[in-house]
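Asker: Take a look and give me a structure for this.
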Amino acid sequence: MATTTPTTSAAKMRTLGPGVLKSTDSTLERDFSADVTKVMLNPSNSSDDPVNFLDGSQEINVTSTWNLEATVMDDYTVGGINNWCMANAGKKVRMQFVPTKETGAMAYEFDATIQPIGIGGDVKAKNTQDISWPVSNLQSVPNNTIN
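Answerer: Okay, here's the model as predicted:
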């Protein structure tokens, strides 16, 4: 009996980058791509205790919330990312995340609520700060639909 190995029509894309992370909000437009050294959309999943019914059935409420998590390099200039986050904290902006610009890859559009990030760190070092912004309205789209 012969065995066959399944084949796929397209190669899998497993490397993050080069890609894009940017705000597309017309009043808060900003491209974070050159500041980001790590980025991910991270789910947090939770479920309530099951509700048991007399007929033996059971209902469980499962929810997922998302965060944009990233590591960025400090930029101490007037328009740098640290000051931009501080000045716009609490604002909700429409964003795009393109993990790779490869043809056929997926991209993601979502609303993120900007939170301030740290400023500074070790002396004579290129310091990084972590971003953790709540995300809503997350949608996956083919990357050829991204501006």
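Asker: all contacts plus neighbour counts: C-alpha atoms, from now on.
Answerer: OK.
Asker: Now do the SS call for the spatially most central residue of the chain.
Answerer: Among the residues of the chain, the one closest to the centroid is Leu41, at 3.3 Å (CA atoms, centre = their mean). Three-state call for Leu41 (DSSP: H, G, I helix; E, B strand; the rest coil): strand.
Asker: I'd like to know how many residues surround the nearest residue to it once chain neighbours are set aside.
Answerer: Residue nearest to Leu41 in three dimensions, not counting chain neighbours: Leu68, with 4.8 Å by CA to CA, 6 or more residues apart in numbering. Per other CA atoms under 10 Å, the neighbour tally for Leu68 reads 21.
Asker: picking that back up, measure the residue nearest to the centre of the chain to Phe53 for me?
Answerer: 36 Å (CA to CA, to the nearest Å).
Asker: ranges for the helices of the chain?
Answerer: 81-87 (DSSP state H).
Asker: and Ala70, how many neighbours does it have?
Answerer: 20.
Asker: Next up, the contacts around it.
Answerer: 36-40, 130-132 (CA atoms under 8 Å, 6 or more residues apart in numbering).
Asker: let's see 6 Å
Answerer: 38-39, 130-131 (CA atoms under 6 Å, 6 or more residues apart in numbering).
Asker: I'd like the structure of this one too, to check against the first:
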Amino acid sequence: MADKIRTLGPGSLVIGADADAYKLDVDCTSVELAPDNSSEDPDNFLDGHEEGGALTTSWKLSGSIGEDYSMTGAQVYCLDHAGELKHAKFIPNTKGSLQLDLDVTIAPIAFGGDVKTRNKKDFEFAATNVKASAYTTAAEGA
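Answerer: Predicted coordinates:
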């Protein structure tokens, strides 16, 4: 039986692909890809049958970044690409075997905070087409 990898990081979070790729992982202090599962109540009909009650799942990619006040920082990237749909690859731990591929809608991240402090800012992107696959070291460069 393979050893279980239970620690988040060191890992990878890359938004976009090829020349458009942005390594968000270098700024992240926390990352979570979370489902929001909801189901509607079924409708009951006079003849005794039910309809509806389907499960609906939506996803969000969220976390926190350490602020970077440069023009190449995560906040400027997200501001410049706000509203765009981009492919993303999330590898929770490079010693594990899990890779999550998804599409995210980029949303802006706040700027500023307490003076003379290394501020952290939260981010949240809507995610779709979430798929898990086996991660190998060769896949990281792909």
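Asker: Just the buried residues from the contacts of Ala70 of the first structure, in ChimeraX please.
Answerer: Applying 16 or more other CA atoms under 10 Å to the contacts of Ala70 of the first structure, the buried members can be selected in ChimeraX as follows:
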select :39,130,131
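Asker: Residue in the second structure paired with the residue nearest to the centre of the first structure?
Answerer: Correspondence of Leu41 of the first structure to the second structure, assessed by TM-score structural alignment: Leu33.
Asker: So its match is in contact with Ser58, correct?
Answerer: No. Using CA atoms under 6 Å, Leu33 of the second structure makes no contact with Ser58, being 10.6 Å away.
Asker: The longest strand along the first structure packs against which elements?
Answerer: Assignment by DSSP state E gives strand 128-142 as the longest strand of the first structure. Packing partners of strand 128-142 of the first structure (3 or more CA pairs under 6 Å, 6 or more residues apart in numbering; DSSP states H and E): strand 62-73, strand 106-113.
Asker: Now distance to Gly120 of the first structure too, for these, in CSV please.
Answerer: Converted to CSV, these look like this (distance: least, CA to CA, whole Å):
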stretch, distance to Gly120 of the first structure
strand 62-73, 10
strand 106-113, 22
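Asker: Would you mind finding the most buried of these?
Answerer: Stretch with highest mean neighbour count among these: strand 106-113 (a mean of 20; mean count of other CA atoms under 10 Å).
Asker: What's Lys120 of the second structure aligned with over in the first structure?
Answerer: Match for Lys120 of the second structure (TM-score structural alignment): Thr128.
Asker: dump the residue contacts of the spatially closest residue to that match that is not a sequence neighbour.
Answerer: Among residues not flanking Thr128 of the first structure along the chain, Met73 sits closest, at 4.4 Å (CA to CA, 6+ apart). Counting by CA under 6 Å, 6+ apart, Met73 of the first structure makes contact with 35, 127-128.
Asker: Same question for Ser23 of the first structure.
Answerer: 29-30, 94-95.
Asker: for Glu59 of the first structure, same thing?
Answerer: When contacts are counted by CA under 6 Å, 6+ apart, Glu59 of the first structure is found next to 50-51.
Asker: Which residue, other than its chain neighbours, is closest to Met95 of the first structure?
Answerer: Met95 of the first structure sits nearest to Ser23 (CA to CA, 6+ apart), 4.3 Å away.
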